[in-house]
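[1] sequence first, predicted coordinates after that:
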Amino acid sequence: MFTGGSQFAFVGVLAGGGTPVSGAATALLLGTRNTLYGLRLAPLLAWTGVRRLGAAQLLIDESSAMSVTRDTTARARTGFLVTGWSVFVLWNLFTLVGALAGQALGDPRTYGLDAAVGGAFLALLWPRLAEPRNRVIAVLAAAVALGVAPSVAVGVPVLAAGGVALLAGVLSRSPR
């Protein structure tokens, strides 16, 4: 599955003593958030057929973020494709480098790389926080994730935070 969060969750479950089946289930559940991205991006990118199937392979946090902020379909497609392909190529290239030379590089925590994922996600989220409503949702989602983290399996806090955002979206569109 080409989604960093799912891959990290899988490895985290295995490192924590979980089985490969539970790791794969956690990764799959975490990857389902991309379905929500697809619902938002399908009308924006307006691809059909084989192109739509191909685009689904690049549907990740980064490519979604770089397309929803564009003002035309052409720019949304460009942002989506450039970001999706760049992340795909670089992610897989450096995964290979890590697999081959990981021991020589040492512990990534000594370089502060363990904070890179959180920093990258915040950079993607930042432009969306211009609206006060989105800031409130982000704070509530973070609070829920932090609140459940000590008592649930790896990956569930992210799903819980996503549930907060989904609920906020549903509630804000319901008739009053």
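    That came in fine, so what should we check first?

[2] going forward, measure contacts between C-alpha atoms and count neighbours the same way
    OK.

[3] now do the helices in the chain.
    4-15, 20-31, 33-45, 49-56, 61-68, 73-105, 116-125, 132-148, 156-173 (DSSP state H).

[4] now those in CSV, with mean neighbour count?
    Listed next are these as CSV, based on neighbours: other Cα atoms under 10 Å:
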stretch, mean neighbour count
helix 4-15, 18
helix 20-31, 19
helix 33-45, 16
helix 49-56, 12
helix 61-68, 22
helix 73-105, 15
helix 116-125, 13
helix 132-148, 16
helix 156-173, 16
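
[5] adding another structure so you can compare the two:
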Amino acid sequence: MSNTEVDAPGETEADWPRQRSALLRDSVGVGLAVGALGLSFGALAVTAGFTVAQSCVLSLLMFSGASQFAVIGVLGAGGSALTGAATATLLGVRNSLYGLSLSRLLRVRGARRVLAAHLVLDESAGMAMGRPTERASRLAFYGTGVAVFVFWNLATLAGAIGAEALPDPAVLGLDVASPAAFIALLMPRLRGPRLWAVAVGAAVTAVATTLVLPAGVPVLVAGLVACLTGLLMKRRRADAADTRAGEQGGEN
């Protein structure tokens, strides 16, 4: 790899060992922080009726916190597997958008694309974006993705085994922990009044439709409402920007 790819303005190859250590340290820190939620997931999955093995397989293969909590939440409430899968897919759409941006940074081909796609998360994407060099972006992405994967799955196993060992895990109030964990994943992404408006609208829709729709379906409907509301807001902002541009052009 040439220095022209590694170096950014003001940086040299000699800076790379220090930068690499800092990136790996940050990646492990993120992995520990996010992976800790796996304890809740493992325990909640068992409480919802999953076995320890099923809980671990879901973490290994799906590996998307919000989607996993949605699946066990829907199934635990008596919803169908199809509704749970649809809700999880809707929540996972954002990862596809991350992948489009990351593909230009990672430049992976063949079987490595499968591995890279599995590690596309909010955290790995966030760590990779805005780095001074492509090499730093790749290290931040893979370091964070692998760290979260390892700690999340270890925590899932520990949480599931712990919940199974209890005679009645429901007495711990873990049914409340599932929505709480989901909200904890959502809160950092609500930046600005528009996103809050979308979130509140979706929440109101979910509560209102709970009275008339089968278990699990209100979450899916609320997700669709959130998507449509976001698209409408985006279109209105674009129209407003075009109007302002037209007015300024007329004044000139």
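    It's in. It should be emphasised that the depicted structure is a prediction, and the values quoted were computed from it without experimental measurement.

[6] superposing both, give me the TM-score.
    TM-score for the superposed chains, counting by TM-score structural alignment, normalised by the length of the first structure: 0.72, backed by 160 aligned residues with a Cα RMSD of 2.8 Å.

[7] so V50 of the first structure versus R135 of the first structure, what's the distance?
    Using Cα to Cα, to the nearest Å, V50 of the first structure is found at 37 Å from R135 of the first structure.

[8] can you get me a residue count around the residue lying closest to E164 of the second structure once chain neighbours are set aside?
    Using Cα to Cα, 6 or more residues apart in numbering and skipping residues adjacent in sequence, the residue nearest E164 of the second structure is V46, 6.6 Å away. As a burial measure, V46 of the second structure scores 24 neighbours (other Cα atoms under 10 Å).

[9] cool, and T3 of the first structure?
    21.

[10] I figured it was touching G31, is that so?
    Yes: at 6.8 Å, T3 of the first structure counts as touching G31 under the criterion of Cα atoms under 8 Å.

[11] identify the contacts common to these two.
    Residues touching both T3 of the first structure and G31 by Cα atoms under 8 Å, 6 or more residues apart in numbering: none at all.

[12] mind telling me what element the residue nearest to A158 of the second structure when sequence neighbours are not counted is part of?
    Nearest residue to A158 of the second structure in three dimensions, chain neighbours excluded: L39, at 6.4 Å (Cα to Cα, 6+ apart). According to DSSP states H and E, L39 of the second structure maps onto helix 37-47.

[13] where does that helix end up in the first structure?
    Across the first structure, nothing matches helix 37-47 of the second structure (TM-score structural alignment).

[14] go on, stretch 200-209 of the second structure?
    Going by TM-score structural alignment: stretch 200-209 of the second structure matches residues 139-148.

[15] who touches that stretch?
    Contacts for stretch 139-148 of the first structure (Cα under 8 Å, 6+ apart): 157-158, 160-162, 164-165.

[16] state the distance from the residue nearest to A158 of the second structure to G65 of the second structure.
    Using Cα to Cα, L39 of the second structure is found at 11 Å from G65 of the second structure.
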